[in-house]
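1. when you get a sec, could you give me coordinates for this:
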Amino acid sequence: MATNPISGLIPRGSLGLKLLLICLLVLVMGVPLLVVGGLVSERENRARQVTAELGAAAGGSQVLGGPMLIVPYTRSVEVTDDQGRTQRRLDRGTYVVFAETGAADTTLTVQSRRRGIYRAAIYSAATDFDAAFTPADALTGIDESYRFDWSQARVVMFVSDSRAIRNAAELRFADGSTETMEPISDLSLVPAGGVENYSRPGLFSAPSAPLPTTLQAFAAPAHLTGAPQNFTVETRLELSGAERFSVAAFAQDTAVTIRGDRRDVRAEGYFQSPDPLQTTDAGFEIAWRVPLVARGAEKAADLSSFNLGLITGRDMAVSFVSSDDVYRGVARAVAYGIMFIGIVFLATLIFEAVSGRKAHPAQYILVGLAQCVFYLLLLSLTEIIGFTTAFVIAAAATVSLLGYYAGASFRSGAIGARALAGLAVLYGAMYVLMTLEDFAMLAGSIVAFVVIAATMIATRQIDWYGRGTTPASNGQT
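-> All right, here's what the predicted structure looks like:
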């Protein structure tokens, strides 16, 4: 009868062969983990969709553009036709003049609006604007062919969605007079023909960000006569929105302060605040200041070639933790799932070596599936009660189950207790790893190295071929 030559090299009961089998089982456990990962992505997309629907009903992500001065003009220019003849043409257009200084002070009142298990951060924003204009200085150096009609000058503002405005915005001038701002349809915030570059004699600029086309403008008369006088205006705008709030750098020198009653907030936008976002028991507060040189736009521009929507991408913003953010911790946990399953399998193999008792491959599979179910528990509970509490509950249930199963399988209460303690430490390390977003790779590498080093030290005297009796198994139960 033929014999297998390999059987003489690796005996049937060798731990080395068992280790190779366990490595294969760890890879097999990647299949259910992939299923769990796909489920996390599906739930995250669903949460994002529902959040967007809730947010759209409240006004969506709002961008506010503070007071700016728009002045109509006529301009006589010479053009040459196809036959080389020169003719004079009268062009009509609008110039925008940005305030010399502008400030916006916003107070946000935030609440969570729910649909089933999903939620969105809905806010009410009250913003006080003030702006000081010096039109003559801003237009210094403009081609003399421009003839401005200052009597028709208007102060214009814009928002992303005017349906969410909750008050009748009024301009207040320094002399105490007021003007109610009204929607305007005769001003296009995007140049005709989709021009994305701004140019005039001696100047040229091209925006690097996509240009919005959904801005909604409203304006009021600027109370100017036949000359460009300096003036100041104030106004208060109340509106609602969702998830993100931002103020564009609407003046040559813009100062913005945003405060609110929530703490789960982060600072965003094109410009960075010189000071970090401050959180207190009452909420948060953050301030920015953007000078002309940092703003990257001129003091004044011709709207026939300048996209006013360009400045919406140069904003100062805060955003609130959205519904899909709760899935990031779960996704990170699943990404390291193979490593933690491998650690548990390796620990089980060491228990085999030191106790002299054997665990069947089916038992390894059950242990691996129990850990995969942990991620399902974590996902389903996180959607309802948040990541931290969900992790504690799911980890406590899984650790208790695996500790009990280890004690019952090896018929040893001591091994069950050691497994319970070891798994508690392991899942504690997993939680730390999941919360260290910026240092997750470093923490994971350290955990993996420590586990491998501990395993090598603990198994340094094991007879992996199984030809003899391992020192660790003599007289141990």
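
2. C-alpha only now, for contacts and for neighbours.
-> OK.

3. show me the helices in the stretch 301-450 of the chain, by range?
-> With helices called from DSSP state H, counting those that start in this stretch, the stretch 301-450 of the chain shows them at 326-335, 337-355, 361-385, 387-409, 413-435, 440-458.

4. how far does the last one sit from its chain's centre?
-> Same thing as helix 440-458. On the basis of CA atoms, centre = their mean, to the nearest Å, the separation between the geometric centre of helix 440-458 and that of its chain is 31 Å.

5. and that helix, what's buried?
-> Neighbour-count burial for helix 440-458, counted by 16 or more other CA atoms under 10 Å, picks out 440, 443-444, 447, 455.

6. turn those into JSON lines, columns for distance to V40.
-> Converted to JSON lines, the buried residues of helix 440-458 look like this (distance: CA to CA, whole Å):
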{"residue": "A440", "distance to V40": "19"}
{"residue": "A443", "distance to V40": "23"}
{"residue": "G444", "distance to V40": "21"}
{"residue": "V447", "distance to V40": "25"}
{"residue": "T455", "distance to V40": "32"}
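
7. so how far is D137 from the residue lying closest to T134 once chain neighbours are set aside?
-> Distances taken as CA to CA, 6 or more residues apart in numbering place N230 nearest to T134, at 4.7 Å, with adjacent residues excluded. Taking CA to CA, to the nearest Å as the measure, N230 falls 9 Å from D137.

8. before we move on, the earlier item: next, the contact list for the residue nearest to T134, please.
-> Applying CA atoms under 8 Å, 6 or more residues apart in numbering, we find N230 in contact with 132-136.

9. here is a second sequence; please produce its structure as well for comparison:
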Amino acid sequence: METKKQKIGNWFRTSISAKMLVVGFIFLILLIPLGFVKDLIRERETRQAGVIEEINQKWGNEVIIYGPIIKVPYKTYTEEKTFDEKTKTFTKNYKEVLNHAYFLPKTLDIDSEVNTRQLERGIYETVVYTADISMNGNFNKFDFSTVDLPEKDIIWDRATLLMQTSNLKGIRNEIQIRMNQNEYTLKPKFDESYMSTLESGFLRKQLKGNGDSTFSLKIKINGSDALRFIPIGGETSVSMHSDWHSPSFNGNYLPNDETKKISNKGFDAHWTVLETNRQFGQQFFNHLPNLNKFAFGTSLIVPIDDYQKTERTSKYGILIIGLTLLVFLLIQIISKIAIHPFQYFMIGLALIMFYTLLISISEHQNFLKAYLISGVAVVGLITAYSKTILKNRKFPMLVFGSLSALYAFIFVIIQLENYALLVGSIGLFIILGIVMFSSKKIDWSNQ
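-> As a prediction, the model looks like this:
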């Protein structure tokens, strides 16, 4: 029995296959704490998202805004029949019903100046903005021919002006619209829908039924994430200027290429949308539909933040742990130096500590500095530890060079966006080639 145990022990100490099995098992075990680290990164990222959402809600969320729209009430009549028991006949009665027509402007010119700022809470920060918006345009003809109404049933002196926005609490000024040389103040109206409504008092016969009605107004509004408009004009022209350097133009319409400019100092963009580019007309009867799906504008995206970079880095954890253990395994096989499984495990834990250091330091420093500090600490620790195991200077220097090159390679990949896959594939191909040719020196006869 003792002889059998000795044979098994000798097999583990001398067999290449046994060493590979042991190191492979340790590698699988190390995936457990690596998974915990990834969960920690996601938890911190979720915490950041919650704090940012809370800050944005207090400052002002995404802004969708459109208007002005003229709302004109009109009368229609429904026929009701009642049965008279005495005469045994039906009598007709007509009940008056109040409906509303909504007329969109013929032209709408919007100019918006978007100034951004960063707000902080503890270790978290977010980007918000204040937009100064000017609107000008005109209405031309209010056509009721599609509903065949007599003029007496149109209540012109009770017409009002409407604006709608997704972010009522972000408005920083009293909105006054100037129309036909008269000024009207828009006040909030109770509305349970996603969009909040602002409505003026009665226009009191200021409309010209068949003539032009010009308007102008200014809005100052706080928001975050995005600023978008809905092209309600027969011809809608939107200009946006901002000091933010990372815009994302989205929605149903993109800005004109010849006017779009993006630099480190900000961006300028211009949109032109015609009625023929939309799927709705210039007037609605009975109700105003939800037009949010036609919105377009700009999202003020934040470039990849430190949590996203840390999460991307952790995805290469399997690669780093696997290659590092492989380097030690090749050194052990080639040099015949004994490395205990416990020592492999300690090296793997040191590699995992890199990610906890990275996420904790990056919450207080920029990502480059956090990556540099974490990398130097882990590479230095493993190099010093390998010197006590390998008993010479040549192999620890090989470990130092391999780890330094590997961490530098990973850092380059996570900084790239368009070429990350290409560079990563080429790098892995080179690493595979190095491992393949290094393994030629191994005597595989002792399995």
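
10. now the TM-score, please.
-> Aligned and superposed, the two chains score 0.86 in TM-score terms (TM-score structural alignment, normalised by the length of the second structure); 437 aligned residues with a CA RMSD of 3.3 Å.

11. returning to what we had before: show me which pair in the contacts of N230 of the first structure is furthest apart.
-> Greatest spatial distance in the contacts of N230 of the first structure: A132 and A136, 12.5 Å, computed using CA to CA.

12. which ones are touching N4 of the first structure?
-> Contacts for N4 of the first structure (CA under 8 Å, 6+ apart) come out as none.

13. actually V318 of the first structure, sorry about that
-> With contacts defined as CA under 8 Å, 6+ apart, the neighbours of V318 of the first structure are 244-246, 258, 265-269.

14. now these: which count as buried?
-> In the contacts of V318 of the first structure, burial by neighbour count holds for 244-246, 258, 265, 267-269, counting by 16+ other CA under 10 Å.

15. among those, which one lies nearest to A219 of the first structure?
-> S246 (19.9 Å).

16. ok, the closest one touching M316?
-> Yes - in terms of CA atoms under 8 Å, S246 of the first structure counts as a neighbour of M316; the distance is 5.3 Å.

17. need the residues touching each of the two.
-> Shared contacts of S246 of the first structure and M316 (CA under 8 Å, 6+ apart): G269.

18. need the contact list for the residue nearest the centre of the second structure.
-> The centre of the second structure sits closest to I301, judged by CA atoms, centre = their mean, with a distance of 6.3 Å. With contacts taken as CA under 8 Å, 6+ apart, I301 of the second structure has the following neighbours: 225, 246-248.

19. of all those, which two lie farthest apart?
-> The most widely separated members of the contacts of I301 of the second structure are D225 and S246, with 11.6 Å between them, by CA to CA.

20. joint contacts of the two?
-> 300-301.

21. all strands for the stretch 151-300 of the second structure, in order.
-> 160-165, 176-179, 182-185, 187-189, 196-199, 213-224, 226-229, 235-242, 247-251, 261-263, 266-274, 283-285, 296-300 (DSSP state E, counting those that start in this stretch).

22. okay, those strands in TSV with distance to A384 of the second structure next?
-> Written out in TSV, the entries for these read as follows (distance: least, CA to CA, whole Å):
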stretch	distance to A384 of the second structure
strand 160-165	62
strand 176-179	72
strand 182-185	74
strand 187-189	69
strand 196-199	64
strand 213-224	49
strand 226-229	50
strand 235-242	51
strand 247-251	46
strand 261-263	46
strand 266-274	48
strand 283-285	77
strand 296-300	46
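
23. for L319 of the second structure, which of those is the nearest?
-> For the strands of the stretch 151-300 of the second structure, distance to L319 of the second structure was read as CA to CA. The smallest value, 33.1 Å, belongs to strand 247-251.

24. grab the longest strand from the first structure for me.
-> strand 86-115 (DSSP state E).

25. what's the average distance of that strand to the second structure?
-> Its match in the second structure and strand 86-115 of the first structure itself, once the structures are fitted together, sit a mean 2.1 Å apart by mean CA distance after the TM-score superposition for the first structure.

26. and for stretch 395-407 of the first structure?
-> When the second structure is superposed, stretch 395-407 of the first structure averages 2.7 Å from its matched positions, counting by mean CA distance after the TM-score superposition for the first structure.

27. just tell me the aligned range of that stretch in the second structure.
-> When the second structure is aligned by TM-score structural alignment, the counterpart of stretch 395-407 of the first structure is residues 375-387.

28. could you tell me how many residues sit around the aligned partner of Y118 of the first structure in the second structure?
-> Residue mapping for Y118 of the first structure onto the second structure gives Y124, with TM-score structural alignment as the criterion. Counted with other CA atoms under 10 Å, the burial measure for Y124 of the second structure works out to 15 neighbours.

29. quick one: contacts for T279 of the first structure?
-> With the criterion set at CA under 8 Å, 6+ apart, T279 of the first structure makes contact with 263, 285.

30. aligned counterpart of it in the second structure, please.
-> The pairwise alignment with the second structure assigns T279 of the first structure to I262, based on TM-score structural alignment.

31. how close does its match get to F296 of the second structure?
-> The value you get for I262 of the second structure to F296 of the second structure, if CA to CA is used, is 18 Å.

32. cool, and S425 of the second structure?
-> In this structure, S425 of the second structure lies at 37 Å from F296 of the second structure, with CA to CA as the measure.

33. for stretch 309-327 of the second structure, buried residues please.
-> With burial defined by 16+ other CA under 10 Å, the residues of stretch 309-327 of the second structure counted as buried are 309-314, 317-318, 320-327.

34. just stretch 298-313 of the first structure next, same as before
-> 299-313.

35. excluding chain neighbours, give the residue nearest to the aligned partner of I219 of the second structure in the first structure in space.
-> Under the alignment defined by TM-score structural alignment, I219 of the second structure corresponds to L237 in the first structure. Spatially, and ignoring its direct neighbours in sequence, L237 of the first structure is nearest to T127 (5.2 Å; CA to CA, 6+ apart).

36. surely I16 of the second structure is in contact with I333?
-> Yes - using CA under 8 Å, I16 of the second structure is in contact with I333, at 7.1 Å.

37. just to revisit the earlier point, closest to R172 of the second structure out of the buried residues of stretch 309-327 of the second structure?
-> K309 (36.2 Å).
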